[in-house]
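Peer 1: Generate a structure from the sequence data that follows.
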Amino acid sequence: MSEQLNGKTIAILATDGFEQVELTEPMKALKDAGAEVHVVSPKSGSIQGFNHFDKGDAVPVDKTLSETDPSIYQGLVLPGGAHNPDALRIDDDALAFVRAFFDAGKPVAAICHAPWILIDAGVVEGRRLTSYKTIRTDLRNAGAEVVDEEVVTDQGLVSSRDPDDLPAFRAKMIEEFAEGRHAEQAEAAQEAPRPVAH
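Peer 2: The predicted structure is shown next:
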């Protein structure tokens, strides 16, 4: 597994309030598999992690959204935590960054509350995925098929429910990132209606 992602650059999109292990564990797994990983955020400097309700560690930001371009990445990770995706889902630059991966058919991995971002990016309609239990109604209302499984894959979109699912999430994420572009994902994204900008 140590060379599966050699030569690939992966983005982790997050801001303050991310669930710490949902960023740090996927990042470590990606690096262990040979990927270069950039933490991308709307803000520069560092972003604050949380362990549920308790403040965790700050993580350095490698690139701000204004400093980078989704075209240089071969995959995207969206960590959860309640505050992090709630902030990103109303950030038009963050939503455009996420949509670009779907438009290009590039694999995306989202865990816990992170599918909230996908709703506002307009990319969940007709997709099969899972999430933290409190946002499943939101996903259904946005047209997704929601299931209660530790990891779900649908045309390059990997999703999991919570930190307990991280082992399965990490393994499937690396498998999908190694596989690369999914033409079906790009086709589905092109046909999806676009949300109105905030």
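Peer 1: CA only for contacts and neighbour counts going forward, please
Peer 2: Fine.
Peer 1: Nearest the middle, which residue of this protein would you pick?
Peer 2: When CA atoms, centre = their mean is applied to the chain, the residue found nearest the centroid is Leu78 (2.3 Å).
Peer 1: Please give the structure of this sequence too, so both can be compared:
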Amino acid sequence: MATELAGKKIAFLAAEGVEQVELTEPWKAVEQAGGTPELLSVEDGEVQAFNHLDKADTFKVDKIVSDASAADYDGLVLPGGVANPDFLRTDEDAVAFVRAFFEQAKPVGVICHGPWTLVEADVLKGRTITSWPSLRTDIENAGGTWVDEEVHVDNGLTSSRNPDDLPAFCAKIVEEFAEGKHAEQAASV
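Peer 2: Reported below is the predicted structural model:
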């Protein structure tokens, strides 16, 4: 097992409708690098994952986001799925939790539809990010620049477009989580 994330705890924030592979593959990458992933959600119990529009597995929630603090984590992963970020962006505690990672200059990984939560957290002004193509207008309206790339990093914010990008995304989030804080990230919030 690799050890680049030894001693690091990584929050995975997800709600019903999370794209299963966008949760499980980054989770495995964090574990394989020696990190400790923890699943947070807006409610206790389980999160229903999906394979696109079909129900997949459920995953036990480790902690509800209203009881969590970004200060207790070394990084954050926001998986996609169409419904997942839509639920998260309507929850004040989830939005505040996400914003706190930027205020504390901690690395964040986001994929597919996940950036909708970043739009709501108002952390995209002046940043360049990639996502599922339908989010382009939302990202640009939030002050960000959208690019069509497999993986893009902007001061600790790692983004990817879709499940096909997971190998590159997983490698890059491990690298960014190992690197740690990014002073420029907090300066731009």
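Peer 1: picking up where we left off before, what do we get in the second structure for the residue nearest to the centre of the first structure?
Peer 2: Following TM-score structural alignment, the counterpart assigned to Leu78 of the first structure within the second structure is Leu78.
Peer 1: Helix or strand for the residue nearest to its match when sequence neighbours are not counted, just tell me which one.
Peer 2: Leaving aside its chain neighbours, Leu78 of the second structure sits nearest to Val110 (4.7 Å; criterion: CA to CA, 6 or more residues apart in numbering). Using DSSP states H and E, Val110 of the second structure maps to strand 108-111.
Peer 1: which other helices and strands contact that strand?
Peer 2: strand 75-78, strand 157-160 (3 or more CA pairs under 8 Å, 6 or more residues apart in numbering; DSSP states H and E).
Peer 1: Quick one: those as TSV, columns for distance to Lys181 of the second structure too.
Peer 2: Below are these laid out as TSV (distance: least, CA to CA, whole Å):
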stretch	distance to Lys181 of the second structure
strand 75-78	9
strand 157-160	11
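Peer 1: could you measure Trp116 of the second structure against Met1 of the second structure, distance?
Peer 2: 34 Å (CA to CA, to the nearest Å).
Peer 1: Neighbour count: these two, which is higher?
Peer 2: The neighbour count for Trp116 of the second structure versus Met1, taken as other CA atoms under 10 Å, is higher for Trp116 (25 against 7).
Peer 1: Spatially nearest residue to that one, not counting backbone neighbours?
Peer 2: Pro85 (5.8 Å).
Peer 1: ok so the one you found is a helix residue?
Peer 2: Yes - Pro85 of the second structure sits within a helix when classified using DSSP: H, G, I helix; E, B strand; the rest coil.
Peer 1: tell me the contacts of it?
Peer 2: Pro85 of the second structure makes contacts with 14-15, 18, 113-117, as judged by CA atoms under 8 Å, 6 or more residues apart in numbering.
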